[in-house]
Each structure stands twice: as C-alpha cells, then as structure tokens.
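[1] What shape does this take:
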Amino acid sequence: MQIIIIGGGAAGFFAAITCAQTYPDTRVTLIEAGKHPLAKVKISGGGRCNVTHSCFEPTQLVQYYPRGNKALRGAFSRFQPQDTVNWYAERGVKLKTEADGRMFPTTDDSDTIVQCLLAAATAAGVKIWTGEAVAEISPQQPSGWSVALKSGAILSADRVLLATGSNPSAYKWAQQLGHPIATPVPSLFTFNIPDSRLANLAGVSVKSATVKLAGAGKNALTQTGALLVTHWGVSGPAVLKLSAWGARLLAEARYQTTLIIDWLPDYRPDKLRELILSVKSQLPQKTIQNSCPVPIPHRLWESLTSHIGIQSTDRWAGLANKTLDRLIGELNRGEYQITGKGVFKEEFVTCGGVDLKSVNFQTMESKICPGLYFAGEILDIDGVTGGFNFQSAWTTGYLAGLAMGNV
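    Prediction:
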C-alpha cells in the first residue's frame, strides 16, 4: 500500500512514523514544501520545544482547547501526554516537567526532538522529500489518489494525509473536495495597547491579574493568570489564553476593542476600600505614591495613581472619597483600548480549519472522501499555550498513522 503524507511538521512526522512502524510492508512517503522539515518544532518554545503538558486525564486535558475539545475527548483516551512521554522515552529522549506543567526535553534543545523524529522516520523506512510543493490532490477512479507536484511529477497513492498546518492551499483542496472550512484567524497573540499608564512599564509583571474582553455580553471572555507589560501593550499567560478563547470575537472586531484589567483579582472592591481606608487612618502623613498597600509592582502603583491625578507629594490624609472611588476602579476594572494584535514569539497558532464534523476521529479519515485523512493544525483544533497544540498534533498524527496502513 502506498501512503503519501503532505506536510513535514509534527503531525505529519508522527503519522508517518506510526504508519511505517505499524505496517512495515506499507510504503510511506512524506512530502514537505520547505527545505527543512520540522521547522516549527525547531523554533518552538524559544528553541526548547514545549513537547506536551503534564495533564494526564483526558477529561481535564480537553479543557485547554477552545476549539476541538469534544472531538479530542475520545482521541486523548487513546493517545495522551503520558503516551507522548513514553514514546520519546523509548527512543532515548527524556522529558522534564516545569512548575507550570509544561514539558520540555531535558536537553532544553528543540533539536533533540527534531533529530529523534528524523531518526525514527528514517529507521521506519519513511521516504522524506523536501523542497517539493504539492500543486493539487484529486481522487482517482476507481480508488486511490493522485498527487500533482509543482515540479510536474504526478504521484499515485492509496491513501493521502493532509498535515499541512494552516496552509491556505490545503484548505482550498479540502474545500474543493466538499469539506466545510471554519475561516482561519490567528490565535495565541499579545495585545497592542498604546496607553500612557503602560508606556514606561515594559518588563513589569503581575503574578495574577484578570483580563476580560468588553462587549462579550453573557458570554464574557475572562482569563486570570500572570500578566506582563511589554513595549507594545500586554502579554503573558492570561492575555495569551484570552486571545485563544476570544480569537473569533477579536477577529470580528478587527482587533479594536476594550480590555478590562483587574490588577487585584483577590481583592474585591469592598475589601480594597477597607484596606485603603485602614492605610489612610494608620499612615495619614505618608505620601500615597511611596506607600503601596497592595501586592502589585511599585512602578505600576505609581503609574495608576498618577493617572487618576494623585501627585507625588499627596498624602493619605488628603485622599478624597471621589479619588478613592477612582483608585478602586483603576485597580479593579481599568479599561484599556486594544488597537491591534502582536505576536507570541515565533509561535503561531490558527483558530479555524477543516470542520471536525467531516472527520472520523477514530481514524482521522474524511467522512466525505474515503482514503483522505487529516491531522494537526489543518483541523479546526487549537489549544492554549503550554504544549497543548503539539499534543493534539501527536495524537491526531498517531491515530491517522495507525489507521492509514490498515487494510
């Protein structure tokens, strides 16, 4: 049986290796348009490669996927992060778990993962073609597939896997073959916020802040976590998660909307008022800007108090009730205008892709075109940051590889 896998990323390689190892008599050819396969693996995690996440319960794991969580529930029961850890361990690559649950190779070098996958593919007999772009795929009669390369060559295959990531051409092929496509838009990005309150605070971070997109109505999009002020706005886990869950809404708003920041999610307004009044009573002659009573960086406190009109010489004794109200509002529900999206290092994730209802998640085979399979980011699946996107690539690639060689 001849299998052609289009796309030399994480999902494509995992599918190729699984298929070739499970069915040694099957001929597996992997076609990658770029000169270097696994390019995204190479640059991921700042060059360390965040392979997966230490969440080993499928029902909990799916909660990290804004899109695809229902479809992945069964898939993760068959191949989940513990299986990923075991797979790499069997090939001599040990993973370590960091405090936030992210898992990396102990070498802290993504090339360890790249070389492992290349070696496993070679050992399994996978033919790897690089620098070969696919022009078109089409079903043959009475069965099988024709894969036309831009070089002019035409290949035949019994089964084809599309593991092309967010390649527009692949979306077009899938759509022409009858698969609905959820419009691809970016996910996992930072927010551009030109605001005087943040202008000189690049590098300042808060361990826990709550960020919310205004205008989301009953389905208010809110995330809590670490927040980092950057030269262009805000970043950090809370922002990245919010960008993932709000990817579609933010795209529709053309990345022009209001972000509400609660710098002190553990301090409700009444508790915050009580604390500040206590400080006012106990330290009346202290200057407000020099005596921050709440757990936020001092530079941030200075900026927020200055923004509402508190001068560097103003003392607690002179804090008026109206100013107190404004201070509490600034700390608990400050409004910031998002004017665009930034990037998250070199990592890019797409919300959208092949509609999951058109795919059998037992096998990753199309329900519309027998012999056509999908894996990885071409599907309308995306996770938050932390190794979850790679895990869905390993899982869907594994399931596709297991099914494609089965006669």
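
[2] drop to CA atoms for contacts and neighbour counts, all remaining ones
    OK.

[3] So which residues of the stretch 1-150 of the chain form strands?
    For the stretch 1-150 of the chain, the strands defined by DSSP state E, counting those that start in this stretch occupy 2-6, 27-32, 52-53, 95-97, 102-105, 127-130, 134-139, 145-149.

[4] Here is a second sequence; please produce its structure as well for comparison:
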Amino acid sequence: MNQEFDIIIVGGGAGGFFTAINIAEKNPLLKVAILERGQEVLTKVRISGGGRCNVTHACFDPRELVKFYPRGEKELRGPFHQFASGDTVAWFESHGVTLKTEEDGRMFPVTDSSQTIIDCFLKTAAALGIKVLTGESVSHIMKSGDYWKIETRQQHFLCEKLVMASGSNPKIWEMLEGIGHSVVSPVPSLFTFNIKDERISKLPGVSAMASVKVKDTKLDSSGPVLITHWGLSGPAILKLSAWGARILAEKNYRFTIEVNWLNDVSLAEADTQLRGLKQEHARKSVSKKSPFDFPNRLWESLVLAAGVGTETKWADLSKTQLQDLAALLTQSAFRVDGKSTFKEEFVTAGGVDLREINFRTMESKLHQNLFFAGEIVNIDAITGGFNFQNAWTAGAIVANSI
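    Predicted coordinates:
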C-alpha cells in the first residue's frame, strides 16, 4: 500500500524541517511529509553550539558571507542574495524566536538553549499539518512516471516532488548515484590536530592568538589557537582543517605545521625585540614573565625549549639562545599525527556534485522535481553558524521553487 504526499522530505534535520515549514506556509493545501531514519528528529540541532544552537552568523553581506565556505563559495553567491543571515534572523523573529549576537559574530537564541529552536520547528510543523515519520530508513528511490517512489523498511511512499535533506548519509548518496548523480567522495572537515610534543603537553587549556601554516602547502590561517590534551584546536586550527580538508586527507592526517605565536611578527623582528628585552630587563629572570601578549605558561615552556634555565637572567642569554627563542616564537614546528572530531559537530566535505544542481531553484539538473537542501551537497563551511545558514538558504529556495 503506497502512502501518497505532494512533497516528501528525506531527513528530519535542520534543512528538512526548515524546507517543510516554508513549503507548507507558502501553500497550506500541499500534503507534506518528513521521513527520518532515526527515532528522534533534529538531533544535530540539539547538540550544536554546545547545546545552545549556533543558528547563523552576523555577517549580513552575501559577498562577505560566501567567503566562509571552503566548498560552495561561488555557487552560494546567488542563493545568498535570495536568502541570507538577515532573512534567517527575521524568519525566526516572526516565529517567536529572538536571536542574539556574541562578540565573535555567532548568533544564538536569547534563551541559550537549542530546545527553543527544536520547539519552534516541532510546534510550527504540527500546526501546519506536516507529517513527521520517524524510524523510516529509506532503502530505495526511483522515478515512476510523474511520481517519485520511496521505499523504506516499513512502507512505500509516492510523491510528486522529492526533497533530499539527509545530510552526510553514505547510503543516500549511493542511491543518488544509482539514479545518475555524481557524488564527490566525503572526507572530514572541522577537526582538531593530534600532536604529542613536550612543549605543549603540560599546557591544556592555554590559548593564544597565532598564525599557523601547513608545511609544503599553501594552507595558512590565523586566530585563537587552543592547546588541548590531544594537541591543538581553536578557530585557527578548525579553519585550516576546513580549507585543507582534501589536502590533509591525502596526507592521511600526517603532516607538519608551523606556528607563529607572535602572529605576524617575523623571525628577524622577533630577534630584534628579544635583543631589546635583553638590554631592558638585564637583571630579571627570563622565564618568570611573558613579555609578549600570550600566557606566562606558554612563554615558560618556549624558554625551556630554547635551552634557557628557569633562573637564567636576560643579561646572560647567549646569541644562540636568543636566536633559538626567536625561532620558537615565530616558527615552532609541530608534527601532526592524526585528527580528532571537533566536539559532536561532525561536518564533511563532499556530497552531490554542485555542477548537477540549479542554484536558482536547488533542483537537480538531471531529474525534474528532485531538490536538495543542506549538507547532502558538496558544500561545507567553517565553524560559526555557517553550515546551518546553508541549510536555511537552501530550504527557503526549495520552498519558493515548489
């Protein structure tokens, strides 16, 4: 027995719900269903932003917004002119959810709880009569005349228009390949670097503004770097992992990075500064207090690594020690051996080939009435609310098209 709907959305996540709600609001006569393979919907929304849900980012210029997407920058220019961060803020406000902006530009509900977003979606979907079916793992997709036929383990569904919002789901990608779509093989994005190194092993929790580059590549990044029990994390590292997702996967996550703890100060400039400090603080102990804008514990560790004793005075530093210290401050090399997922916010680079999608409508160029929303396509962003913004934009455009 086939269950019939006008529109079926595969995936009960952020993109799926946003698409469904916008479709039903624009045309309440349409019969809309969401199929979710798990027993719960909106699980990624729940854990996002440490349980606060980083809804979007306060970057309101589409030309600037696209720069946060390692994959999708060119393709999202048009979509962001249709629906961007400002539209997201207005949409949530109109649905009773007020957002606030934090210092770094990330936007959260004023309640600081992802449950606010989940409740908004569930309540609105129920009021609009959207059917939310959980435990429906899709096993087969095929075109049958003017209809799409979707099989799950439990039942069969028919619909006129099909929206794929299933995120990074290898089984779904395989089914889409089965109907002719190309899928760019997925690799992890947004991960931290595993590093075992005496210079940082006793410093978990210490953070500094730094610039980082991956040796033998053009990859570089700057911003806060956080030392963890496993190695290095923080925005600068996560940005590198996103922009370098494919390159670092090819290296099997084994490579060398160079950290400049003074950010944009060169080796020669650091050497000059240290000579000045030697004159200025001649009688003071070198390791006691950081003369630079980063934590004392990190300074002490770098001083020891340069072969300088804890009681050594500035006046007693040799030329070699000064040079070694300048190099450690501006060119600290660390061997990366593997990666760790950034919190629970696992993001992949990969998905449906962007050349096969019409970005004015988010419709497949291969199949009429097949649409895409969210991370199922080969678009991903750095951390900060940008991956959700991609889902809201695609959902709004799909709804407009339908």
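
[5] After superposition, what is the TM-score?
    Overlay of the two chains. TM-score (TM-score structural alignment, normalised by the length of the second structure): 0.97; 398 aligned residues with a C-alpha RMSD of 1.1 Å.

[6] so which of the strands of the stretch 1-150 of the first structure comes closest to Ala202 of the first structure?
    strand 102-105 (25.1 Å; C-alpha to C-alpha).

[7] if we can go back for a sec, and among the strands of the stretch 1-150 of the first structure, the most buried is which?
    When the strands of the stretch 1-150 of the first structure are scored by mean count of other C-alpha atoms under 10 Å, the highest mean neighbour count falls to strand 52-53 (a mean of 26).

[8] Just list the residues touching the residue sitting furthest away from the middle of the first structure, thanks.
    The C-alpha centroid of the first structure is most remote from Gln285, which lies 48.9 Å away (C-alpha atoms, centre = their mean). Contact analysis of Gln285 of the first structure by C-alpha atoms under 8 Å, 6 or more residues apart in numbering lists Arg315, Trp316, Ala317.

[9] Show me what it aligns to in the second structure.
    For Gln285 of the first structure, the aligned residue in the second structure is Arg283 (criterion: TM-score structural alignment).

[10] SS state for that match?
    coil (DSSP: H, G, I helix; E, B strand; the rest coil).

[11] for Ala202 of the first structure, same thing?
    Classified using three-state DSSP, Ala202 of the first structure is coil.

[12] Against Leu298 of the second structure, how distant is the aligned residue in the second structure for it?
    Correspondence of Ala202 of the first structure to the second structure, assessed by TM-score structural alignment: Pro204. Relative to Leu298 of the second structure, Pro204 of the second structure is positioned 10 Å away (C-alpha to C-alpha, to the nearest Å).

[13] So which of the two has more stuff around it?
    Set Pro204 of the second structure next to Leu298 and count neighbours by other C-alpha atoms under 10 Å: Leu298 wins out with 20 against 14.

[14] Aligned counterpart of that one in the first structure, please.
    Under the alignment (TM-score structural alignment), Leu298 of the second structure maps onto Leu300 of the first structure.

[15] doesn't Leu201 make contact with its match?
    Yes - the criterion here is C-alpha atoms under 8 Å, and Leu300 of the first structure meets it with Leu201 at 7.1 Å.

[16] which residue lines up with Thr330 of the second structure in the first structure?
    Per TM-score structural alignment, Thr330 of the second structure is aligned with Asn332.

[17] tell me which element its match is part of?
    Applying DSSP states H and E as the criterion places Asn332 of the first structure in helix 321-333.

[18] Average separation of that helix from the aligned part of the second structure, please.
    Helix 321-333 of the first structure, aligned to the second structure and superposed, deviates on average by 1.1 Å (mean C-alpha distance after the TM-score superposition for the first structure).

[19] and the next element down the chain from that helix?
    Using DSSP H and E, the helix or strand that directly follows helix 321-333 of the first structure along the chain is strand 334-338.

[20] What is the end-to-end distance of stretch 327-347 of the second structure?
    One end of stretch 327-347 of the second structure sits 35 Å from the other (C-alpha to C-alpha).

[21] let me fix that: stretch 49-66 of the second structure
    21 Å.

[22] Read off where that stretch ends up in the first structure.
    Going by TM-score structural alignment: stretch 49-66 of the second structure matches residues 45-62.

[23] Quick check: buried residues in the matching stretch?
    The neighbour-count check on stretch 45-62 of the first structure (16 or more other C-alpha atoms under 10 Å) flags Gly45, Arg48, Cys49, Asn50, Val51, Thr52, His53, Ser54, Cys55, Pro58, Leu61, Val62 as buried.

[24] Max pairwise distance over those residues: which two?
    The span of those, defined through C-alpha to C-alpha, is set by Arg48 and Pro58 at 25.1 Å.

[25] on that earlier part again, and the match of stretch 49-66 of the second structure, how far out from the chain's middle?
    With C-alpha atoms, centre = their mean, to the nearest Å as the basis, stretch 45-62 of the first structure stands 11 Å off its chain's centre.

[26] And for that stretch, what's in contact with it?
    41-44, 68-70, 72-73, 76-77, 80-82, 84, 97, 101-105, 108-111, 113, 345-347, 386-391.

[27] can you map out the helices along the first structure?
    Ranges of helices in the first structure, per DSSP state H, are 10-22, 39-47, 58-61, 69-76, 81-90, 110-124, 168-176, 237-245, 247-252, 269-282, 298-307, 321-333, 388-404.
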